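[1] need coordinates for the below:
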Amino acid sequence: MGDLTIRRAVAADVPAIVAMLADDPLGATRESPDDPAPYTAAYVVIDADPHQMLAVAERNGQVVGTLQLTFLSGLARRGATRAQIEAVRVASGERGSGLGATLMEWAVEQARDRGCGLVQLTSDTSRTDAHRFYERLGFKASHVGFKLDL
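    The predicted structure is shown next:
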């Protein structure tokens, strides 16, 4: 299947990332790959922030996976830093290949390297397959999340 590299995303990766975000039932209703401006602006902010890491998995020169890590400092848990994993996506042709697990293992290792005491994520309640995937990786459904659209 070719060599896999996981690395920090660059601006040229944004269209491929957006395409993966839009390639599922939820993303299809909330993403607009035909309008790159908001994604490009968001990438600039993310890339400039030392507490953010937008990552891509690349195989044979093609972006085939992505996730975003945010490092959150806090007073709780004796001042522990948390790593928040968001927007985990794998290209449709790579699903079921183990790439998702590899991406998640990489993210957890990044969190360890940054001295984080906890890795957390949220997943839409409709993504039951994703919930089983995260539980297989050792994550526990320990909290109820709330969001407020603005």
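[2] can we go C-alpha only for contacts and neighbour counts from here?
    Noted.
[3] in contact with I6: list those residues for me.
    55-58, 103, 106 (C-alpha atoms under 8 Å, 6 or more residues apart in numbering).
[4] so which of those residues sit within strands?
    Assignment to strands by DSSP state E places the following of those there: 55-58.
[5] about what we covered before: just the buried residues out of the contacts of I6, in PyMOL syntax.
    In PyMOL, a selection of the buried entries from these looks like this (16 or more other C-alpha atoms under 10 Å):
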select buried, resi 55+56+57+58+103
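[6] another for comparison:
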Amino acid sequence: MQPYFRDAVQGDLPAIATIMRGAAPHDAAQQRATPEAYRRVLDQIDRHDGCYLLVGEYDNQIGAVLEMVVFPTLSGCGRTAEIVGVWSAESFRTSGLDGMLVDHAIERARDLGCARLQVMAGGGRRQEHSFWERAGFIHLDVGYVRTADQQRHLRRIS
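    All right, here's what the predicted structure looks like:
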């Protein structure tokens, strides 16, 4: 049996929710997300040009999920793809399905005219860094992230 990669559909949502909850057991927002919330977000992804939710299937089971956003950039005057995240079902974590799904996403990005792909990886997780390096990504020195509702602390110039 061969792995199969495709865009997610509504019928995949129960498996996707299980995978994402299993990958983030300490993420309270993920744990309390409702089936309706998943449906709403997948509808938004489907309607928004440049947003993709891909799944990797093996033996009629969804074993990996990848979210990717493609956007135009002035830097390089082209398109960039950002892999928002890739998640694997516990039973598929050492199967290589997640890496094959990343390869599929890279091909999709290339087909969409992207000149560059990027991904954010957690600072202290060496295993995650190794995964991305095996997929051909180059580690950069610094990245920053914040929540949209976080208060900014400005210093006044006197």
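[7] re the thing from before, show me the subset of the contacts of I6 of the first structure that the second structure keeps too.
    Mapping the contacts of I6 of the first structure onto the second structure (both residues aligned by TM-score structural alignment, their matches' C-alpha atoms under 8 Å) leaves 55-58, 103, 106 still in contact.
[8] A81 of the second structure contacts Q118, doesn't it?
    Yes. At 6.3 Å, A81 of the second structure counts as touching Q118 under the criterion of C-alpha atoms under 8 Å.
[9] these two: which has the busier surroundings?
    For A81 of the second structure versus Q118, the count of surrounding residues by other C-alpha atoms under 10 Å is larger for A81: 25 against 13.
[10] in the first structure, what residue corresponds to that one?
    Counting by TM-score structural alignment, A81 of the second structure corresponds to A83 in the first structure.
[11] in three-state terms, label its match for me.
    strand (DSSP: H, G, I helix; E, B strand; the rest coil).
[12] that one contacts L69, doesn't it?
    Yes. Look at A83 of the first structure against L69 with C-alpha under 8 Å: they come within range, at 6.3 Å.
[13] and the longest strand for the first structure?
    Under DSSP E, the first structure gives strand 62-73 as its longest strand.
[14] in it, what counts as buried?
    63-71.
[15] how about the residues you listed in JSON lines, adding distance to D23 of the first structure?
    Below are these laid out as JSON lines (distance: C-alpha to C-alpha, whole Å):
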{"residue": "V63", "distance to D23 of the first structure": "14"}
{"residue": "V64", "distance to D23 of the first structure": "12"}
{"residue": "G65", "distance to D23 of the first structure": "12"}
{"residue": "T66", "distance to D23 of the first structure": "13"}
{"residue": "L67", "distance to D23 of the first structure": "14"}
{"residue": "Q68", "distance to D23 of the first structure": "17"}
{"residue": "L69", "distance to D23 of the first structure": "20"}
{"residue": "T70", "distance to D23 of the first structure": "23"}
{"residue": "F71", "distance to D23 of the first structure": "26"}
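[16] just the element for the residue of the first structure most remote from its centre, please.
    Note on the first structure: the largest C-alpha distance from the chain mean falls to R78, namely 26.1 Å (C-alpha atoms, centre = their mean). Per DSSP states H and E, R78 of the first structure falls inside helix 76-79.
[17] and the gap between the residue positioned nearest the centre of the second structure and L53 of the second structure?
    Closest to where the C-alpha atoms of the second structure average out (C-alpha atoms, centre = their mean) is G85, at 2.3 Å. To L53 of the second structure, G85 of the second structure is 10 Å away according to C-alpha to C-alpha, to the nearest Å.
[18] which residues do those two both contact?
    What both G85 of the second structure and L53 touch, as defined by C-alpha under 8 Å, 6+ apart, is the set 66-68.
[19] got TSV for the residues you listed, with distance to G113 of the second structure too?
    Below are the shared contacts of G85 and L53 of the second structure laid out as TSV (distance: C-alpha to C-alpha, whole Å):
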residue	distance to G113 of the second structure
L66	19
E67	18
M68	14
